[in-house]
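In: Next one to model:
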Amino acid sequence: MQLNLFIKLLCLVFILLIGACSVSEPANENASPTLTLRIMETTDIHMYFANYDYFRKTKTESIGFVNTATLIKEARSEVQNSVLIDNGDLLQNSPLGDYEAQIRRDKILAGDIHVAFKAMNLLDYDVANIGNHEFNFGLEFLKASIKGANFPYISANVYKKNKNAEVVNAFSPYIIKPKTLIDVNGNSYEINIGYIGFVPPQIMQWDKSHLEGKVFAEDIIETAHKFVPEMKAKGADIIIAVPHSGLSMQDHKDGAENVALMLSKVPNIDAILFGHHHRLFPGDPTFDGFEHLGVNNKTGKLNGVPAVMPGFFGNHLGLIDLELKQSQNGHWSIEKSTVSVRAIASGSKRNNTFVDLAKADKAVSEAIKPQHEATIKWISESFAELSHPINSFFSLVQDDPSIQIVANAQIDWGKRFILGTELDGLPVLSAAAPFRAGRNGFEDFTYIKAGKVSLLDVVSLYVFPNTIRVVKLTGHDVKEWLERSAGQFNQIDPTSPKTQYLLNEAFPSFDFDVIDGVTYEIDVTQASRYNTEGHLQNDSAHRIVNLKYKGLPINLEGDFLVVTNNYRASGGGKFPNIDGVSRETFEGPDENRTVLRSYIQAQSNKSKGMGIKAKPDNNWQFKGIKTSVKLDVIFKSSPSLNAQNVSEKINAISITNPVRVDNDGLALYQIDLTTN
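Out: Now for the predicted structure:
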């Protein structure tokens, strides 16, 4: 018994000694510290600060920075360390942006704060990048506007010449900001975070009239290779790239527009915040299936680099959560990363309702209230009348009243523009695209009721503040222009009874130009001649058939004048030979919207109270498909009852039965492409 007791006591002493040793030794004395950092991104807000649809004149919870602000505050409160970045395309698009740029322009140039920054200054942004649409109102307005920001702006690939004719950056190319991070034990560490921003070099085409002779833009990837090593040499511990650029799977070419994937291959870039495409990454199914190129659409990685793109109009907040570890030599590296996007609403349902995930922030709502309310009043003033409603519900699949009225206005202007000049007598055509065809959600369609017409209706028909241009082309050029536009459609297999989607969702609707003044058919059983990037991919493919002018086959060698806008005439969309250089281009003094407004007003006055009509002339259609099988060809459009009522009047189009709606709230319609 005594021996057993002695052994037990001995064991107890041994255990206590072990415990004492473990307590007395410092835990993980040589362990490297680990920190967490949340990176938050907003992008492509486009002046949608209010949770309000200006076109429908109603409150909505599916868009609006006032709701995003709530997500930002919630996401910030969840973590110890965070930074907030905006990625541009901020100042243009919604009527609120037009109000600031037109009505309040002089006040902003004189030092008044742009309403965008009255809102964003409340959120403690760390830095912001300049998007391509920031240049739409000119450099003077851009610089005056961003002076109101309580945070720095960056853009690395825009240059100018100084007074000594030396090439210098037009804006700060990057910024390195020290940030104090706190670990789980409350210990503080200061790390240097580098931010570098980029904009598509195509701004020199899209806003040539504002920028030519003042600034110039260089290739994004070349610029990154120039400045990222410099940032590391100056002490940046981690580098966050902020390109206002989308995700393309094409091989890189100098001056490319969408380069997020190529940026992931630049050494020492630790995270990528991108945008421009108005899509979600991770999550958008159009980015599936490219793992072999380094695109992981589930985890949000581009070649292993965490990357995020959070939609548009404030509908999502992008999040990258990093775990940083410090090595023995003091360098920080990313050990782990998690990428996600958070929505301000749970999604759309058949009856156009949302479940709020983020209520509007009261402080931000109050900050924008005066300009928001003034905008609603400004755009609601009527100036003409319509005898019939105008809609864009089916503008991607048939000739359409919303495009027709723009075409009529442009042709009318073009004929008057050339009167008495050496161009007088040449055929005048119009190129116009549907700007509101569902690209930005199921509410993104034009529907103007018969009756009074307001400035808001003009903006709904023509969203962008483009200026008018005339391009002199050959008949062959016209045909190639249309071939590029026809890339809007997927190739349809006439032998397959399976469901086939007609519209290529990777093709932006604003690049689907309808050319009026000629007639033509589109054969969607043929392969597309051009890919979504505008590059010739199939020289033997021809979708445009029966192209005629005044009932006769078009003269491919003859001269034509096409009225369009500065974006397209300068190379926007990469249409063959349409680049502002290859073909003679004439510049008009007006915005396309001004031309449209003047035309509507003049035609309304001529109608003597009857109102203006905008009936499509059906100058284009699909070539009928001869087949022995029952084709099931579908496309997406508005789920609204207005759209369904319109479809009932179109023999070839019907809503799927039972009514089906996709995850984005867009309804599925069937279209009959067959012929007897």
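
In: Please make it C-alpha for all contacts and neighbour counts, starting now.
Out: Will do.

In: The host helix or strand of L17: how far from the chain's middle?
Out: Using DSSP states H and E, L17 falls within helix 2-24. Centroid displacement of helix 2-24 relative to its chain, using C-alpha atoms, centre = their mean, to the nearest Å, is 70 Å.

In: One more: stretch 479-494?
Out: For stretch 479-494, the separation from the chain centroid amounts to 22 Å (computed by C-alpha atoms, centre = their mean).

In: tally of neighbours for I108?
Out: Neighbour count for I108, taken as other C-alpha atoms under 10 Å: 20.

In: quick one: contacts for it?
Out: Going by C-alpha atoms under 8 Å, 6 or more residues apart in numbering, I108 touches 100, 114, 141, 144-145.

In: Swap in 7 Å and give it another go.
Out: Contacts for I108 (C-alpha atoms under 7 Å, 6 or more residues apart in numbering) come out as 114, 144-145.

In: Over to V458?
Out: For V458, the contacting residues are 593, 597, taking C-alpha under 7 Å, 6+ apart as the criterion.

In: where exactly do the helices run in the stretch 251-400 of the chain?
Out: According to DSSP state H, counting those that start in this stretch, the stretch 251-400 of the chain carries its helices in the segments 260-263, 362-379.

In: Touching, V215 and N157? I think so.
Out: No. At 10.3 Å, V215 and N157 do not qualify as touching, with contact defined as C-alpha atoms under 7 Å.

In: Mind checking which of these two has more residues around it?
Out: For V215 and N157, the more surrounded residue by other C-alpha under 10 Å is N157, and the numbers stand at 26 against 18.

In: Might you report the residue contacts of that one?
Out: For N157, counting by C-alpha under 7 Å, 6+ apart, the contacting residues are 198-199, 217-220, 223.

In: What of A149?
Out: Applying C-alpha under 7 Å, 6+ apart, one finds that A149 lies in contact with 117, 121.

In: The structure of the following sequence is requested for comparison with the preceding one:
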Amino acid sequence: MDKMELVILETSDVHGNIFPINYGNNQPSDVGLGKVATLIKKERAKNSHVILVENGDLIQGTPLTYHYARINSGRSNPMIVLANELNYDAAVFGNHEFNYGKEILASAIEESKFPWLSANILNKETGEPYYGKPYIVKEFETGLKVGILGLTTPYIPNWEQPQHIEGMDFADAVETAKKWVHLLKNDEKVDLVVVAYHGGFECDLETGEPTETLTGENQGYQLCMEVEGIDVLLTGHQHRQIEGNMINGVIVIQPGNNGIALGKVTLQVEKEDNGWRCVHKTSELLSVTDVEADQGLLEKVSAYESDTQEWLDQPIGKIEGDMLVRNPMEIRTQDNALIEFINRVQMEVAGVDISNTALFDNISPGFPENVTMRDVVSNYIYPNTLKVIRITGKDMKDALERSASYFKQYDGGEIEVNPAFSTPKPQHYNYDMWEGIDYLIDISKPIGERIVKLEYKGNPVELEKEYDVVMNNYRAGGGGDYIMYKNKPVIKDIPTDVSEFIANYILENKVVKAKVNHNWKVIY
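Out: All right, here's what the predicted structure looks like:
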């Protein structure tokens, strides 16, 4: 055979979504591995040479995976059950793979019938890849050899619990790629190099202009420009939908999140005297909208789903008053009962009198009168734990200014979100609201000059004075560009999920009164 077509299929950032539903209300939703499976099978039926890669953030993200990891982990991981059924060729570690701890991750790896790859997660002692395999080589009957290199965003230590990544170093993705791509081309003699990178793009795909602070979290553009020999770059992490783009001869793709699409790269290759050469590349996203879920696949994990649904519908208590979310922007512009309640739970658990938290997503429903576990996990969607860190008044003001940058400068019309918090990826979870201090945000002022009042117990916050504040572990590590928190003294580490604390508080009190003390608001 002198010519052949190779299809590379990618899933990424599935985040535990299997069934095509929204767990907050159990309504149908165009998400999940069940629908993606139908597309995978169609592609395999049409094409004889297919590689299927999972690009990270697979095993965490829904009540189903939470229930498995925290309550009923004595059986196989449901995400791995399905990935095995779909015959993945390889998977890459995403940052959320570590959220449930080393034990859950180790079980997932052991149960997988495919290798997990990451060339830049290294063993601190040996400097070798921590999980063994940096790459695989897939050889077809035609003699075509394809190298698949796995890379993970090295920014993980800024977010993750230290005990979950103990003994690991996270090396720069670009420098690591240079080493291993060279080895694949020269030692393994592969014809094509596919880099599966759990990370996104730090620059505009067309112009190369930086689109974010260059922290090393996303290095996709740099990989294309600086690493010689890459043919295909599979990306993720940012939850973007990217198709049809070529950067410096490298075809790139990113299939969104939650299983809303399957990434497809098609390569036309021709045989030459010294091996195979790619002569044409395309990338496209196959949407799961109007696709029927693979019922046979869903049946494999139906017991997990039944157990999760039963757990979600357990009533745990009542809310007296209003804690519903009707308008997310309104929640973020003045003190409200839902955020105040979560902050007060954090303060009680931590034994401190200052706290911050966020409304993580615009689809957060708030708490109805009769609260179930479903309501808790649909509002507090991450497996965050709590930390108390000691910060200065200046750190506090800097953090509030960072949050205040969430809003565009007010021009007399509607209050709008700063595009830096919505594009290319929604980051509503990076806007914090505080309890235990009194403050005003004036969005008519320039970014960096918006905190016009900041008081603690009736007195101005002193910039040099130290304050103990409880927040989630992601934020305490500096996640969301809250660099003022990095390397601050940890006064308390509370390694229990915040959702558990919220549920337990409601269970113990039975009735929770919605309260608002109006300690902060946005003005203009």
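
In: What TM-score do the two superposed chains give?
Out: The TM-score (TM-score structural alignment, normalised by the length of the second structure) is 0.91; 509 aligned residues with a C-alpha RMSD of 2.2 Å.

In: After alignment, which residue of the second structure pairs with V518 of the first structure?
Out: Under the alignment (TM-score structural alignment), V518 of the first structure maps onto I437 of the second structure.

In: now that match, nearest residue through space, not along the chain?
Out: In space, and not counting its chain neighbours, I437 of the second structure is closest to Y456: 4.8 Å by C-alpha to C-alpha, 6 or more residues apart in numbering.

In: Would you mind measuring from the aligned partner of that neighbour in the first structure to K177 of the first structure?
Out: Applying TM-score structural alignment, one finds that Y456 of the second structure aligns to Y549 in the first structure. Y549 of the first structure sits 61 Å away from K177 of the first structure, taking C-alpha to C-alpha, to the nearest Å as the criterion.

In: now for A667 of the first structure: what does it line up with in the second structure?
Out: By TM-score structural alignment, A667 of the first structure lines up with nothing in the second structure.

In: what's around A667 of the first structure, how many residues?
Out: Every residue meeting other C-alpha under 10 Å relative to A667 of the first structure is counted, giving 22.

In: Is it correct that it is in contact with K636?
Out: Yes. Counting by C-alpha under 7 Å, A667 of the first structure sits close enough to K636 to count as a contact (5.5 Å).

In: residues in contact with K185 of the second structure?
Out: When the contact criterion is C-alpha under 7 Å, 6+ apart, K185 of the second structure has no partners at all.

In: Quick one: map it onto the first structure.
Out: Residue correspondence, TM-score structural alignment: K185 of the second structure in this structure matches K232 in the first structure.

In: What of R344 of the second structure?
Out: With TM-score structural alignment as the criterion, R344 of the second structure lines up with N408 in the first structure.

In: Would you confirm that its match belongs to a helix?
Out: Yes. Counting by DSSP: H, G, I helix; E, B strand; the rest coil, N408 of the first structure is found in a helix.

In: which residue packs closest to A156 of the first structure, ignoring adjacent ones?
Out: That would be P173: by C-alpha to C-alpha, 6+ apart, it lies 3.6 Å from A156 of the first structure.

In: so how far is Y68 of the second structure from the residue of the second structure most remote from its centre?
Out: Among the C-alpha atoms of the second structure, the one farthest from their average position, using C-alpha atoms, centre = their mean, is that of D273, at 44.3 Å. In this structure, D273 of the second structure lies at 52 Å from Y68 of the second structure, with C-alpha to C-alpha as the measure.

In: got it, and Q409 of the second structure?
Out: Q409 of the second structure sits 44 Å away from Y68 of the second structure when distances are taken as C-alpha to C-alpha.

In: what about D254 of the first structure, neighbour count?
Out: Applying the criterion other C-alpha under 10 Å, we find 11 residues in the vicinity of D254 of the first structure.

In: just to revisit the earlier point, for the corresponding residue of the first structure for the residue farthest from the centre of the second structure, which residues are in contact?
Out: Taking TM-score structural alignment as the alignment basis, one finds that D273 of the second structure is matched in the first structure by Q328. Applying C-alpha under 7 Å, 6+ apart to Q328 of the first structure gives the contacts S32.

In: quick one: N248 of the second structure and M225 touch, right?
Out: Yes. The criterion here is C-alpha under 7 Å, and N248 of the second structure meets it with M225 at 6.1 Å.

In: The residue nearest to I437 of the second structure: how many residues sit nearby?
Out: With other C-alpha under 10 Å as criterion, Y456 of the second structure counts 16.

In: Tell me if I191 of the first structure really is in a helix.
Out: No. Using three-state DSSP, the assignment for I191 of the first structure is strand, not a helix.

In: Tell me which residue of the second structure lines up with it.
Out: For I191 of the first structure, the aligned residue in the second structure is L144 (criterion: TM-score structural alignment).

In: what sits against its match?
Out: Contact criterion C-alpha under 7 Å, 6+ apart gives 191, 276 as the residues in contact with L144 of the second structure.
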